[in-house]
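K.L.:
Here is a sequence together with a model predicted from it:
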Amino acid sequence: MVADGSAAPPSARRPLRVAIIGAGPAGIFAADALTRQDDVPVSIDLIDRLPTPFGLVRHGIAPDHPKMRAIRETLHRSLDQPLVRFVGNVDIGVDLSLEELREHVDAVIYTYGAALDRRLGIPGEELPGSLAATDVVAWYTGHPDADRERVEAALALARSVVVIGVGNVALDVARVLAREPSELESTDMPQHVLDVLAAAPVEQVTILGRRGPAQAAFTTQELRELDEMTAATVLVDPVDLELDPASEERAAADRVVGRNLGVLRGWAGHVLEAGRTPLRLRFFRRPVRLVGEGRVTGIEVERTAVDGDGRAVGTGELELLPADLVVRSVGYRGTPLPGLPVDESSGTVPHDGVGRVQRDGRSSAGEYVAGWIKRGPSGVVGTNKHDARETVDALLADAADGTLAVRGAVDDLVETLQARGAEPVLLEDWRAIDAAEVALGASRGRARTTMHEREALLAAVRAVVR
């Protein structure tokens, strides 16, 4: 509100203050969309719980994907916009409540993703040697919150690995674990990750899909990369590629599915050579239970068929597979920020379809959502661009019709955080972290080495004299 207590439209003197919670692709694309329009003057605080930006581009895409990870250079240009202020190392709900944040800004866009894994719900899932893909990915990408001890203990005994799921993340995990150590030396993985992977006794990797290849969620590019490893051979049972009429129709109608089947059929004739690691893709199998005394030693699976609705139904045919490590990759779900509703079934924030947050069935003025926490864990990095644009369009429409307005002067968010003893990381601070990682990589003959400990990241900031 302005001095007389009324709301006012945004202006160059008092722009619309927007906080974006989550500095991954969805958040950065939202910030970029806001800066590219001229109708509503804006200033943007791009807030993240970590001291580093880029979200899943940094801590989700496998480090052996240099071309994919290079997208952060594109994202970085959005951070350089003068209307955007990166504010890292700030945990909303801990350093500042959501209610307090909303006193500092006129609108909030939630883009913090879906970080929790979905569970299998089968006996034995709690045994040591059973991990979520989120655990493994966080570990090999150097996420500060990764459970190193648990993951590394599991890998130390992992001769037979089973990955449950047929999405891109499942393929990433399988590929990283099946690679020769030398193939990973040039990546930006933390050194301790490279050391553990080099010592891991992995002899075989199996990827399990509950349904058939026509229902798999991976992209063709990710699938093809399985066949580019120097010491692993991809094996596919031709029987798993025999499709029912509905699946054949799906393959004919969907170009991605058709291309995937072409790749898989090309692998059906592969023969395992001595000294190479087998990486098996097995479809129409669903996990029934994990077996073992004290830790995982196997997984019982049931043969399935796909019914008329595309669901996997059991046939009663059971099989026990050896497994020292089972990694589930069956989806992600979002968690609520304190004070923000999340639908338990979908793991997303309720919204009106284009991004306006819904509370008690009505749109909540000044609250918006984009990315996985809006639509669920689907699509690729680029999908977030259209999604964020849709949400920003809704925000701009609200500003144009007066639903969203400025509320007068408030204290600066960063100054408020610093006064509370928080240590917000700004763009120049991130540049110091970036330089430190490049220097660490250079010392080991690599382009970059990811620093994984939060305190080390903050130490790189403190080491720079301003």
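P.N.:
Perfect, thanks for sending it.
K.L.:
make it CA atoms for all contacts and neighbour counts henceforth
P.N.:
Fine.
K.L.:
OK, contacts around residue 359?
P.N.:
341, 350 (CA atoms under 8 Å, 6 or more residues apart in numbering).
K.L.:
make it 10 Å
P.N.:
Residues in contact with residue 359 (CA atoms under 10 Å, 6 or more residues apart in numbering) are 340-341, 349-351, 365, 367.
K.L.:
Filter these down to the ones in strands?
P.N.:
365, 367 (DSSP state E).
K.L.:
ok, structure two:
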Amino acid sequence: MTKPLRVALIGAGPAGIYAADILSKAGLEVSIDLYERLPAPFGLVRYGVAPDHPRIKQIIVALQKILGRGDIRLIGNVDVGTDVSMEELRRHYDAVIISTGADKDAPLPVPGIDLPGSYGAADFVSWYDGHPDVPRTWPLEAQSVAVLGVGNVALDVARILAKHVEDLMPTEVPANVVEGLRQSPVTDVHVFGRRGPAQVKFTPLELRELGKVPDVDVIVYEEDFEFDEGSEAAIRSTNQTKQVVKTLTDWTLRDPEELTASRRIHLHFLHRPVEILGTDRVEGIRTERTELVGDGTVRGTGTFVDTPVQAVYRAVGYFSSALDGVAFDDVAGVVPNDEGRVLDEDGEIVTGLYATGWIKRGPVGLIGSTKSDAQQTIGHLVADVESGRIAAGAAPAEPDALIAALEERGVPTTSWSGWELLDAYERSLGEAEGRERVKVVPRDEMTRVSRGEES
């Protein structure tokens, strides 16, 4: 009787789940275990999407259908590198796929970035999404705030900061977040981007929704609107850019007397952050005015603008974390790889070790990119099996022995049936308040509910 190919994936976000799904349909006899550091699956879909965007969270429905089939085993609440080493994991599996994503903020090397009152957007997103590994309180003390970056995460941060908490109540926002946001004195949020309106990374829908937030005005400035040849080409080439530019341009035509909301989001283009101002804490931000040079890129003009703010959030991208025992590119923030085959420090292929998702290509692209990424990686894994590079049953130890060892070490693992328990519990909490769900935040409570130790 032939043994199945035993494969472990590290990370149960979209990248790991899609890779597991594709592998399960690849025509191989395969046993798949999906390890997740948190007690619950779904990664940034659960902990990186703003609570007032439930339509995006519908991605979870598709991911649930994959894991609900029963042919992929979820092993949650296991931190590879702490609870189990990569070396140990590889002894129990014929192949390992790293799909850990990007979990922290990309650096922004400007003076003052480490002042108190300067934060990474990823940390703030984790807080308002109820991530179990971040503090339960957040210092919302600023009346004026700067957000650096012009992607959807920057818009999410700006919107959550500016939105009245009552308008978040129909969502799954946790109780501690409601209490924190209720105390916020914010009136103005300034979003800064170094290039022009045609180069922003907002999606049209996200931008239009920003203009519909109750009692929040979106303010743009005519002097920030500049279009060069590269901008015109971008507008002609993609309908998305055309829609974004149209929405922004329409906002410049509004009568200032119509802008009467109690809170405001200011969108500033052609401003490059050069320094966070302050001595003991954030007191302002200095930006340099930039100008387009013809191809959509910009250069500095030597003109500087100081904007008083008491907090700064950098939303300039996510960055991945290194794994013990695996080479890591500290500049690009990825595991070195050749189309998903992981490379060692010398650039040689590590047999049986693969990567997919943002840890493979960097934090760019949406769900469609994640699926094609997984297809490429799994294609190489299958080719390596067919060529004999890796062999089913070659791993000396059995996966079940590792699961037993984790329990013996006091690691309370969670499972797919455990997620179903937690899901039902959160929905029952929401039902009591007339909401779809109230997210459980503490890790120990999540774990107890998932293991049937608390009802």
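P.N.:
Alright, I've got the coordinates. Keep in mind that what you see is a predicted model, and the values were worked out from it rather than measured.
K.L.:
Any idea what the TM-score comes out to?
P.N.:
Once superposed, chain against chain, the TM-score is 0.95 (TM-score structural alignment, normalised by the length of the second structure); 449 aligned residues with a CA RMSD of 1.7 Å.
K.L.:
could I get the contacts of residue 359 of the first structure as TSV with distance to residue 150 of the first structure and neighbour count?
P.N.:
Listed next are the contacts of residue 359 of the first structure as TSV, based on distance: CA to CA, whole Å; neighbours: other CA atoms under 10 Å:
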residue	distance to residue 150 of the first structure	neighbour count
340	31	16
341	31	17
349	31	27
350	34	25
351	37	22
365	43	18
367	38	23
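K.L.:
Tabulate the contacts of residue 359 of the first structure (a markdown table), appending distance to residue 397 of the first structure.
P.N.:
Formatted as a markdown table, the contacts of residue 359 of the first structure follow (distance: CA to CA, whole Å):
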| residue | distance to residue 397 of the first structure |
| --- | --- |
| 340 | 23 |
| 341 | 23 |
| 349 | 20 |
| 350 | 19 |
| 351 | 16 |
| 365 | 12 |
| 367 | 13 |
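K.L.:
Closest to residue 134 of the first structure out of the contacts of residue 359 of the first structure?
P.N.:
residue 349 (20.5 Å; CA to CA).
K.L.:
what about residue 254 of the second structure, neighbour count?
P.N.:
12 (other CA atoms under 10 Å).
K.L.:
That one contacts residue 219, doesn't it?
P.N.:
Yes - using CA atoms under 10 Å, residue 254 of the second structure is in contact with residue 219, at 9.4 Å.
K.L.:
Identify the residue spatially nearest to the equivalent of residue 216 of the first structure over in the second structure, adjacent ones excluded.
P.N.:
Applying TM-score structural alignment, one finds that residue 216 of the first structure aligns to residue 200 in the second structure. Nearest non-adjacent residue to residue 200 of the second structure, counting by CA to CA, 6 or more residues apart in numbering: residue 150, 5.4 Å away.
K.L.:
residues contacting the counterpart of the one you found in the first structure?
P.N.:
Under the alignment by TM-score structural alignment, residue 150 of the second structure pairs with residue 166 in the first structure. By CA under 10 Å, 6+ apart, the residues touching residue 166 of the first structure are 207-213, 215-219, 223, 281-283, 329-330.
K.L.:
just residue 448 of the first structure next, same as before
P.N.:
If you count contacts by CA under 10 Å, 6+ apart, then residue 448 of the first structure has 186-190, 434-442 around it.
K.L.:
did I read that right, residue 146 of the second structure in a strand?
P.N.:
Yes - if the criterion is DSSP: H, G, I helix; E, B strand; the rest coil, then residue 146 of the second structure is within a strand.
K.L.:
who's in contact with the spatially closest residue to residue 445 of the second structure that is not a sequence neighbour?
P.N.:
Spatial nearest neighbour of residue 445 of the second structure, excluding adjacent residues (CA to CA, 6+ apart): residue 454 at 8.0 Å. Taking CA under 10 Å, 6+ apart, we find residue 454 of the second structure in contact with 421-422, 425, 445-448.
K.L.:
Distance of residue 454 of the second structure relative to residue 367 of the second structure?
P.N.:
34 Å (CA to CA, to the nearest Å).
K.L.:
Next: residue 221 of the second structure.
P.N.:
Distance from residue 221 of the second structure to residue 367 of the second structure, by CA to CA: 33 Å.
K.L.:
same thing with residue 297 of the second structure?
P.N.:
For residue 297 of the second structure, the distance to residue 367 of the second structure - CA to CA - is 27 Å.
K.L.:
And the two? Which one has more around it.
P.N.:
Applying other CA under 10 Å to residue 297 of the second structure and residue 367 shows that residue 297 carries more neighbours, namely 16 against 13.
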